[in-house]
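Asker: give me a 3D structure for the following:
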Amino acid sequence: MEFLTELLADGYTWYTLSFLIFAAIIIKVASPIITSGLDSRIEDIKKDLAEAENLRVEAQEMLAQYQRKHRDAVQESEKIIKTARDNAEQFKAQAEADLDEIMARREQQLESRLQRMEQNAISEIQAYAADLAMNAATQIIIDKLDKKTNSKLVGQSIENIEANIH
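Answerer: Next comes the predicted model:
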């Protein structure tokens, strides 16, 4: 009992006891407040986690959608490139065919022109040769004929011309 009396007489004991009573009251009073605060915080964290999960799912859906769009865009660009290449090859083939046709036409025109030039040259040479032969024949006739025979031939020529004119 003496121990108990000493214990009750000591200030430290009362201080400890009052602190424990105060702590028990605080825990009793503050426990529902702290619990409701913690519960509220837990609910906020759960909401944040649910929202984060929803955002993650939405982000995955958007990523999948953008990947599909990207894949479609790549396929479309490949189609466009293929079409452009096909069109370019068709244009090239058409241009080559047109060039071949133009070259053939030009070649034919040149051959035709050369033939005309050749014919003109032949005609000119023949005309020149005929003129030369006529001049030579005339000169030979003049040199070989006397005046009497010359007058007779001129007369016959005039008669032939008159006969041909009428």
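Asker: going forward, measure contacts and count neighbours with C-alpha atoms only.
Answerer: Fine.
Asker: which element is encountered next along the chain beyond the lengthiest helix in the chain?
Answerer: When the chain is scanned for its longest helix (criterion: DSSP state H), the result is helix 11-144. The C-terminal neighbour of helix 11-144 among helices and strands, as given by DSSP states H and E, is helix 147-165.
Asker: here is a second sequence; please produce its structure as well for comparison:
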Amino acid sequence: MDATFWALIALILFFAVLYYFKVPGTVGSSLDKRAETISNELEEARKLREEAQALLAEYQRKRREAEEEAEAIVAEAKLEAERMTVEANEALQEMIERRTKAAERKIEQAEGQAVAEVRARAADIAVSAARKILEGKVSGKIADDLMKKSIEEVKGRLN
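Answerer: Sure, this is the predicted structure:
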């Protein structure tokens, strides 16, 4: 008997001992458990991936909504700014018109007052000139009566 025969016997005994201690079943169940663990981990990873995709979609939707809201706010702010600009321009135009009218009234009043002052001064000068002329030519009671009558006539014409 040679060494090959004894190696074959040892191999058969080795397999018999392995079978007796149920090593193939243990290895198989261990491999099954490992395969089940890997399958569970893959399933969990798939669920986590789906949750992550759902969260990503939710955040993208919220981001789009926020962008749309921001655009709406900006558009509304632009409209409000335009409205305020129009109102400010209208108020400014009204103020300019009021001030222009007030200035025109003041100018008219000043013109009227100047004309009245010029007329009064002219009347005073005319009365004074008439008095000097009449004093030189007419004397006494006739001069006084004529003077009073002339003054009243000039004043009547001015008013």
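Asker: please state their TM-score.
Answerer: The TM-score (TM-score structural alignment, normalised by the length of the second structure) is 0.81; 147 aligned residues with a CA RMSD of 2.3 Å.
Asker: angle of the longest helix of the first structure against helix 147-165?
Answerer: Helix 11-144 of the first structure and helix 147-165 are oriented at 130 degrees to each other (axes from the mean of the first three to the mean of the last three CA atoms, to 10 degrees).
Asker: tell me which residue is most central in the second structure.
Answerer: In the second structure, the C-alpha closest to the average C-alpha coordinate belongs to residue 77, at a distance of 4.2 Å (CA atoms, centre = their mean).
Asker: roughly how far apart are the corresponding residue of the first structure for that one and residue 77 of the first structure?
Answerer: Taking TM-score structural alignment, residue 77 of the second structure has residue 84 as its aligned residue in the first structure. Distance, residue 84 of the first structure to residue 77 of the first structure, using CA to CA, to the nearest Å: 10 Å.
Asker: ok, now residue 148 of the first structure?
Answerer: For residue 148 of the first structure, the distance to residue 77 of the first structure equals 104 Å [CA to CA].
Asker: more neighbours, those two?
Answerer: Comparing residue 148 of the first structure with residue 77 by neighbour count (other CA atoms under 10 Å), the higher total belongs to residue 77, at 12 against 8.
Asker: now do the same contact list for the residue mapped onto residue 42 of the second structure from the first structure.
Answerer: Aligned against the first structure by TM-score structural alignment, residue 42 of the second structure finds its counterpart in residue 49. Contacts for residue 49 of the first structure (CA atoms under 8 Å, 6 or more residues apart in numbering) come out as none.
Asker: residue 43 of the second structure: neighbouring residues, count only.
Answerer: Burial of residue 43 of the second structure is recorded as 12 neighbouring residues (other CA under 10 Å).
Asker: now swap in residue 54 of the second structure and tell me
Answerer: Using other CA under 10 Å, residue 54 of the second structure has 12 other residues around it.
Asker: next one: residue 127 of the second structure
Answerer: With neighbours defined by other CA under 10 Å, the count for residue 127 of the second structure comes to 19.
Asker: can you tell me the closest non-neighbouring residue to it?
Answerer: Taking CA to CA, 6 or more residues apart in numbering, and ignoring the residues beside it in sequence, residue 127 of the second structure has residue 151 as its nearest neighbour in space, at 6.3 Å.
Asker: secondary structure class of that neighbour, three-state.
Answerer: Following DSSP: H, G, I helix; E, B strand; the rest coil, residue 151 of the second structure is assigned to helix.
Asker: tell me how far it lies from residue 128 of the second structure.
Answerer: Between residue 151 of the second structure and residue 128 of the second structure the distance, using CA to CA, works out to 10 Å.
Asker: higher neighbour count, the two?
Answerer: residue 151 (18 against 14).
Asker: what's the more buried one aligned with over in the first structure?
Answerer: When the first structure is aligned by TM-score structural alignment, no residue sits opposite residue 151 of the second structure.
Asker: residue 151 of the second structure is in contact with residue 126, isn't it?
Answerer: No. With the criterion set as CA atoms under 8 Å, residue 151 of the second structure and residue 126 do not qualify as a contacting pair; they are 9.1 Å apart.
Asker: what's the neighbour count on the alignment partner in the first structure of residue 132 of the second structure?
Answerer: Residue 132 of the second structure maps onto residue 139 of the first structure when the alignment is built from TM-score structural alignment. Look at residue 139 of the first structure: counted by other CA under 10 Å, it has 12 neighbours.
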